[in-house]
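J.: Pasted the sequence and its predicted model underneath.
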Amino acid sequence: MTEIQNAALSWQRAFVLHSKPFSESSLLVSLFCEKQGSVTVLAKGARSRRSPQKGNLQPFTPLLVRYTGKGEVKTLTGIEAISLSLPLSTTYLYSGFYLNELILRVLEHNTDCSELFLAYLNSLQQLALQADHIESILRRFELTLLKHLGYGVDFLHCAGSGQPVSESMSYIYYPEKGFIASLMKKRESFTGYELLALANQSFPDELTRLAAKRFTRMALRPYIGSKPLKSRELFTQQFQ
């Protein structure tokens, strides 16, 4: 039995990403599990009034879960809440929904996601505490997600010359190549100052936050596809 199969049979940390009704009394639940990534489980009887699972199967509640099954849809056999739900509100709540939808859209099934899971947990905690600018929290998670997906980018060196990035220079990003110095500053270019911020995952001002957003959207586009993210649409309707 593989390590991933063993993880399914034992308790592991997880969060609910999304759920929908299944039959009259059950739920079909999308989980983000520490050891197996994206997992779909059937929570039998979870919609009934007396179900002990009902209150726990909510987004942003730290859980311990256990499930069985060999098919694509597993059967939930145990669930415990580790703590109360993380208190997200207003724009921070919609940012949490964005993280959930992003994971659902791009994360592969049955892969160890320990590092990404910790990044997600840390992001939710920061959103709950409103500990940093929302855009900075989201960009750091997106960069960790890209790393998990194998999307490696060198922000510190010019891909053309190999020279260290200069704060005062402009660079154009070429997928599968990297950032190459450009003598002319164009709309799609990045400054060396912005690239160093991306390398450090530190975004102290609006300039670096906008540059990071532009880069992660560009890099995530092949994984997300052309279908709009519902969480972005909801955010725009509510706050813009």
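T.: Looks like it arrived, so ask away.
J.: Could you use CA atoms for every contact and neighbour count after this?
T.: Will do.
J.: residues contacting the closest residue in space to K35 that isn't next to it in sequence?
T.: Leaving aside its chain neighbours, K35 sits nearest to D112 (4.5 Å; criterion: CA to CA, 6 or more residues apart in numbering). Contact partners of D112, counting by CA atoms under 8 Å, 6 or more residues apart in numbering, are I4, E34, K35, Q36, G37.
J.: and stretch 138-153, which residues are buried?
T.: L138, R139, R140, F141, E142, L143, T144, L145, L146, V153 (16 or more other CA atoms under 10 Å).
J.: What segments of the chain are strands?
T.: 12-22, 26-33, 37-43, 63-68, 73-81, 170-174, 178-182, 190-191 (DSSP state E).
J.: right, so of those strands, which gets closest to L127?
T.: With CA to CA, the closest approach to L127 among the strands of the chain belongs to strand 12-22: 15.4 Å.
J.: related to what we said a few turns ago, switch the contacts of D112 over to a markdown table; also include distance to K185.
T.: Shown next, in a markdown table, are the contacts of D112 (distance: CA to CA, whole Å):
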| residue | distance to K185 |
| --- | --- |
| I4 | 48 |
| E34 | 42 |
| K35 | 44 |
| Q36 | 44 |
| G37 | 40 |
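J.: Check it against this one:
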Amino acid sequence: MNDIDDFAQAYVLHRRPFRETSALVALWVENLGLVRAVIKGVAGQSKSAILRNAWLQPFQLIRVQIRGTRDLKTIYKFEPVPTGVVIKGEPLFACTYINELLLFTLNKHEPELHFFSYYQEFLKRITDIFRPDTEIEPALRQKQMIIELRCFEQYLLEAIGYSFDWGSARDENIEVNMAYGFEPGEGFFPQASGLYQGALLIAIAQGQWQTKGALGAARAALRQQLEWVLGRSLHAPSSQGKLMRPENG
């Protein structure tokens, strides 16, 4: 990658201190993918450093100018882009999981370019779910957030070419009254003692998330597939010292 004179949109997926006033960051840059870079002047007590540090936060869309041809780039300039996204409180842990999932995925795979826009819309939907003036009842907000998490995982697998069909098993349609097992990389297969009931798989395929048990079944199969794709457990400690996946999500 050569210098990019024009600004590119990006999100911070991970950052850590570097020297006295700088940070090492992993950025997801639109149309470029994962970029690791140094950003100077984001630590310290100066007004400029405090302001730049406030801009360099997860879920904050920024515009960056990137310099350098080696693996570790330099962010020459950056500035925030107003989006109205506010991730705090209850959804913070879930969205942090999504960022870590993206970080590990982007290390190995390049999603289709439109997935960057999908991530932006995902953050907006999560923000809308938890707005004080939302029409969603408080008791239903967490469930709606979990639905968004499952949809994000599905779409991520699709964007990197590892999706699977909820409605078929070994090229045969899923039957309502049958049970199925799941093999990562292969999909569902008939199994008398299988953990996945046909009725639930059909409900998931049709997006009927209100069906009892659908979210749990989706969570289990998606976790198996993601762990196979990433080559690691989603419950293992990440490089950031957090768990990859919220237990109730």
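T.: Received the coordinates, thanks. Because the structure is predicted, anything quoted here is derived from the model rather than measured.
J.: for structure 1, which helix is longest?
T.: Longest helix of structure 1, by residue count under DSSP state H: helix 206-224.
J.: Provide the contact partners of it at residue level.
T.: With CA under 8 Å, 6+ apart, helix 206-224 of structure 1 has contacts from 102, 105-106, 135-136, 139, 142-143, 146, 190, 193-194, 197-198, 203.
J.: How many residues are close by the closest residue to L64 of structure 1 other than its chain neighbours?
T.: Take L64 of structure 1 and drop its neighbours on the chain: the residue closest to it by CA to CA, 6+ apart is R13, 4.6 Å away. R13 of structure 1 has 20 neighbouring residues, counting by other CA atoms under 10 Å.
J.: Report the separation between the corresponding residue of structure 2 for R13 of structure 1 and P138 of structure 2.
T.: Taking TM-score structural alignment for the superposition, R13 of structure 1 sits opposite Q9 in structure 2. From Q9 of structure 2 over to P138 of structure 2 the distance is 33 Å, taken as CA to CA, to the nearest Å.
J.: contacting residues for the residue nearest to L64 of structure 1?
T.: Each residue near R13 of structure 1 by CA under 8 Å, 6+ apart is listed here: C33, E34, P62, L63, L64, V65.
J.: Neighbour count and distance to S48 of structure 1 added to these, as TSV?
T.: Conversion of the contacts of R13 of structure 1 to TSV gives the following (neighbours: other CA atoms under 10 Å; distance: CA to CA, whole Å):
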residue	neighbour count	distance to S48 of structure 1
C33	27	25
E34	21	28
P62	21	22
L63	25	20
L64	18	21
V65	21	19
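J.: Output the residues you listed as JSON lines; include the columns distance to E176 of structure 1.
T.: Formatted as JSON lines, the contacts of R13 of structure 1 follow (distance: CA to CA, whole Å):
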{"residue": "C33", "distance to E176 of structure 1": "30"}
{"residue": "E34", "distance to E176 of structure 1": "29"}
{"residue": "P62", "distance to E176 of structure 1": "37"}
{"residue": "L63", "distance to E176 of structure 1": "38"}
{"residue": "L64", "distance to E176 of structure 1": "39"}
{"residue": "V65", "distance to E176 of structure 1": "38"}
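J.: Done for today, thanks.
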